[in-house]
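Colleague: structural data only, the sequence is not supplied:
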């Protein structure tokens, strides 16, 4: 029986020893973090969280497991667990602790909280990822079992997502407590005994508060450049051009080798986009390596696939679409399809609107896309993120490393753009009982079906960046692009 466990005392001691803290430029003993985004998103209730809301939820409401700075799964409310040989049962042993209201942390109370989260996430892509969960059972004392309809190798990663943080009476168990200070949230580590952990002498000498604000990218970068912020998180392609490394005197741009989706979703099945073959013309025309060339990003790998071909255990190896066609040949094919459409529609070139988030980086990216589409006779116009556009930029981080995550983002039940009911049916079949080979084959068929429908024009991996002052530790780039706040609170011993 595979066994995965960790003694929480060892974990806590290792965390304190391995993470040195941040020397704030103002010497006020506080780590100042700025998250690029809307301030409203920090405190939004519910389960559709902005990046700032994810970070605060993850800091104040632990799940059964959590993520460390490197994006690795670590113990949280559960201090150890086992997985049965068939991969369809995960049994968690809870630590000895209490909810925020002082009631004991029991298997039954955790089961009720987890069941509530799973219900609330129905209708979301994360809910689809979690759909193989068939039952959550409270066992004796502080033991909880999660049963699955089919094995989910990435289940622990899913359970570590901020939306799976467990609460009772709308309050979590930490590891941090939150107080609002005007526009900022001040987070402080709870004492170990408040979290049901063994006390460590002098624990409070090794931590410091983390003050968090959310603001637009220009203001966030200004805070960093002025020395008012130690770290800036959640940078995306639309703001990357603002983070000029040549102008930074006390920090560095840190890029995550992130896993996820970065491309154009087809929102409208009308006009030129009504036919899958013509939608394919857009994908044929895109010069993917040129898209991010103006940003000088090293190591970014373009792809014509929906499922990231670098994924461990990726489907169909690293085979890209149209492997025997050069860009010129692909564009010749696309141009011929555009010409046929023009001949049947009065000779006018197709004109498409593309919705992207505001920011100078979006303008740079759009100009590269426009040049590619123009090369085959397609005109395009950039519109705002809330516009009723033909195409929309998808820039999304993966929750776990499975082909199913990529395919779930286009599920018809989400009602976000064009979709493939046939692909959805294959994904559903893949989470029914069956052998690993059969499941992999079904997911491969689902991706091929979705590629054939051309509801999405992939570019490559999403781009995430942070600004991190040179003396800040407790931060690490990771493939999930998610940077938890508790490690930033750890100071030098």
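Modeller: It's in. Treat the numbers as computed from the prediction; the structure is a model and nothing was measured. Residues are numbered from 1 along each chain as shown.
Colleague: please make it C-alpha for all contacts and neighbour counts, starting now.
Modeller: Will do.
Colleague: show me where the stretch 51-200 of the chain has strands.
Modeller: For the stretch 51-200 of the chain, the strands defined by DSSP state E, counting those that start in this stretch occupy 65-67, 73-75, 78-83, 89-94, 133-138, 143-148, 176-181, 184-189.
Colleague: run the angle between the last one and strand 176-181 for me.
Modeller: Read that as strand 184-189. With axes from the mean of the first three to the mean of the last three Cα atoms, to 10 degrees applied, the angle from strand 184-189 to strand 176-181 works out at 150 degrees.
Colleague: which is the next helix or strand following strand 184-189?
Modeller: Heading C-terminal from strand 184-189, the first helix or strand you meet, by DSSP states H and E, is strand 210-215.
Colleague: for that next one, packing partners?
Modeller: With contacts taken as 3 or more Cα pairs under 8 Å, 6 or more residues apart in numbering; DSSP states H and E, strand 210-215 sits against strand 31-36, strand 184-189.
Colleague: gap between the first one and the chain center?
Modeller: If you compare the mean C-alpha spot of strand 31-36 with that of the full chain, they lie 18 Å apart, counting by Cα atoms, centre = their mean, to the nearest Å.
Colleague: what about residue 358, how many neighbours?
Modeller: Here the count is done by other Cα atoms under 10 Å, and residue 358 has 13 residues near it.
Colleague: wasn't it part of a strand?
Modeller: No. Under DSSP: H, G, I helix; E, B strand; the rest coil, residue 358 falls outside any strand and is assigned coil.
Colleague: I'd assumed residue 238 was in contact with it.
Modeller: Yes. The criterion here is Cα atoms under 8 Å, and residue 358 meets it with residue 238 at 6.7 Å.
Colleague: try this one side by side with the last:
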């Protein structure tokens, strides 16, 4: 089986130091599973932990480890697992999940096969974080994990060959010694255009990691519609305010930018079935209140444009120019064209810049790793006001779930009033899937483990 993942060639990188793209996330998920994993439907299944219990009102997670080996054949121990987890969430880690794991008070070894994760505050979605590739149990020296795949000795390089790992827990260990070629997975990281062309030529079975930026490329191919699969991805897609000086120092001006953009025209120009969004939270989630909705949503698009134009015309310091940081790709070009057209119509001059360049507005396109309203608010708050930031921090420190829900509702109201983020849509995630990958399932995580694509790779 050949899998093309959109991004750079996959490599086993330490998530504490390097942000991972889709190919590297798939490689780590395949070779260095965590305590738990996601299955094909995006639900939790055992990883290195064969079972677990939650006690003390959600304040303690106890995991029993299954028998397992590292990549070099040495047995996995509870002491090693605890040491790896502690490093991943230590202060100063660049692991993107570390800010959402501050409720972990202690990780301890209970027996040679059992570890306990003790919390200072309850976190019912903790397992969904532990299932992310960024919390895979990866040994840096020597590099390796416990499977479910290994990199074949002759298959290393820019497109590693993955082979099912020997599992001492299965009843037929001798049968595992002779692996079948059809069980192997060749993982390729490459640009979207090359990945799509490879699939169209029937040289791969799956293209994974597609986003809005690459979606228009599909229109140039004759790939059957049945092979194009879209995930109901949950997350954020919108413009974060990354400078709060000049024009954007005033909340009314930030609001003018938000109401000026025609979201329906924007999403339709890129993908007709793509749903627009006008609020940060997609649902109530773990908040005590319904999602906050901007007041301008009650207006028609023409009324919004008139209101925005009046606010901008009242700006006393002359013409307004806003730099917008976007990624590369034809979808991003279409996105910019729609945003630019909306802003020009109300008197703002837009300027597109690279994703990592200085700007006033920057695109956030992120799938939620777990189902908490606080993730949405904290991720949207790239540069929000003191009141909103304090409310988000207070939600993190809430001692009970009921109090956390109340504080999240307060934080949502504060973010809505602050207009620190301009929602546009929900993340667009797509894959190209051959008919023989019958276990591929769309899910809200937009995550498709390589060992859950075919029945003979489970």
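Modeller: Nice, thanks for sending it over. Just so we're clear, the structure is a prediction, and the values are computed from it rather than from any experiment.
Colleague: hmm, back to that, just the helices and strands packed on strand 210-215 of structure 1: most buried one?
Modeller: Across those, the average number of neighbours (mean count of other Cα atoms under 10 Å) peaks for strand 31-36, which reaches a mean of 26.
Colleague: closest one to residue 380 of structure 1 among the helices and strands packed on strand 210-215 of structure 1?
Modeller: strand 31-36 (28.2 Å; Cα to Cα).
Colleague: now for that closest one, which elements pack on it?
Modeller: Looks like strand 31-36 of structure 1 contacts helix 51-60, strand 210-215, helix 217-225, strand 231-235 (3+ Cα pairs under 8 Å, 6+ apart).
Colleague: structure 2: matching residues for the last one?
Modeller: The alignment of strand 231-235 of structure 1 onto structure 2 (TM-score structural alignment) covers residues 206-210.
Colleague: do the same with the second one
Modeller: Residues 185-190 of structure 2 are where strand 210-215 of structure 1 aligns, taking TM-score structural alignment as the criterion.
Colleague: got it, and the longest one?
Modeller: Across structure 2, the stretch matching helix 51-60 of structure 1 (TM-score structural alignment) is residues 22-31.
Colleague: distance from the matching stretch to structure 1 after superposition?
Modeller: Its matched residues in structure 1 lie on average 0.8 Å from stretch 22-31 of structure 2 after superposition (mean Cα distance after the TM-score superposition for structure 1).
Colleague: which residues are contacting that stretch?
Modeller: Contacting residues not belonging to stretch 22-31 of structure 2 are listed as 5-13, 132-134, 136, 138, 144-151, 187-189, 208-209, 449-451 [Cα atoms under 8 Å, 6 or more residues apart in numbering].
Colleague: 7 Å instead?
Modeller: The contact list for stretch 22-31 of structure 2 (Cα atoms under 7 Å, 6 or more residues apart in numbering) reads 5-12, 133, 136, 145-150, 189, 209, 450.
Colleague: check contacts around the equivalent of residue 85 of structure 2 over in structure 1.
Modeller: Under the alignment (TM-score structural alignment), residue 85 of structure 2 pairs with residue 114 in structure 1. Residue 114 of structure 1 makes contact with residue 166 under the criterion Cα under 7 Å, 6+ apart.
Colleague: include distance to residue 301 of structure 1 when you put the helices and strands packed on strand 210-215 of structure 1 into TSV, please.
Modeller: Listed next are those as TSV, based on distance: least, Cα to Cα, whole Å:
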stretch	distance to residue 301 of structure 1
strand 31-36	25
strand 184-189	37
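Colleague: nearest to residue 10 of structure 1, out of those?
Modeller: That would be strand 184-189 among those, by Cα to Cα, at 17.9 Å.
Colleague: so the closest one corresponds to what in structure 2?
Modeller: The aligned range for strand 184-189 of structure 1 in structure 2 is 159-164, by TM-score structural alignment.
Colleague: buried sites along stretch 135-151 of structure 1?
Modeller: Within stretch 135-151 of structure 1, the residues that count as buried by 16 or more other Cα atoms under 10 Å are 136-139, 142-151.
Colleague: tell me which two of these sit farthest apart.
Modeller: Greatest spacing in these, by Cα to Cα: 142 and 150 (25.0 Å).
Colleague: neighbours of the residue nearest to residue 322 of structure 1 when sequence neighbours are not counted, how many?
Modeller: Distances taken as Cα to Cα, 6 or more residues apart in numbering put residue 330 closest to residue 322 of structure 1, at 8.0 Å, once the chain neighbours are dropped. For residue 330 of structure 1, the count of nearby residues is 20 (other Cα under 10 Å).
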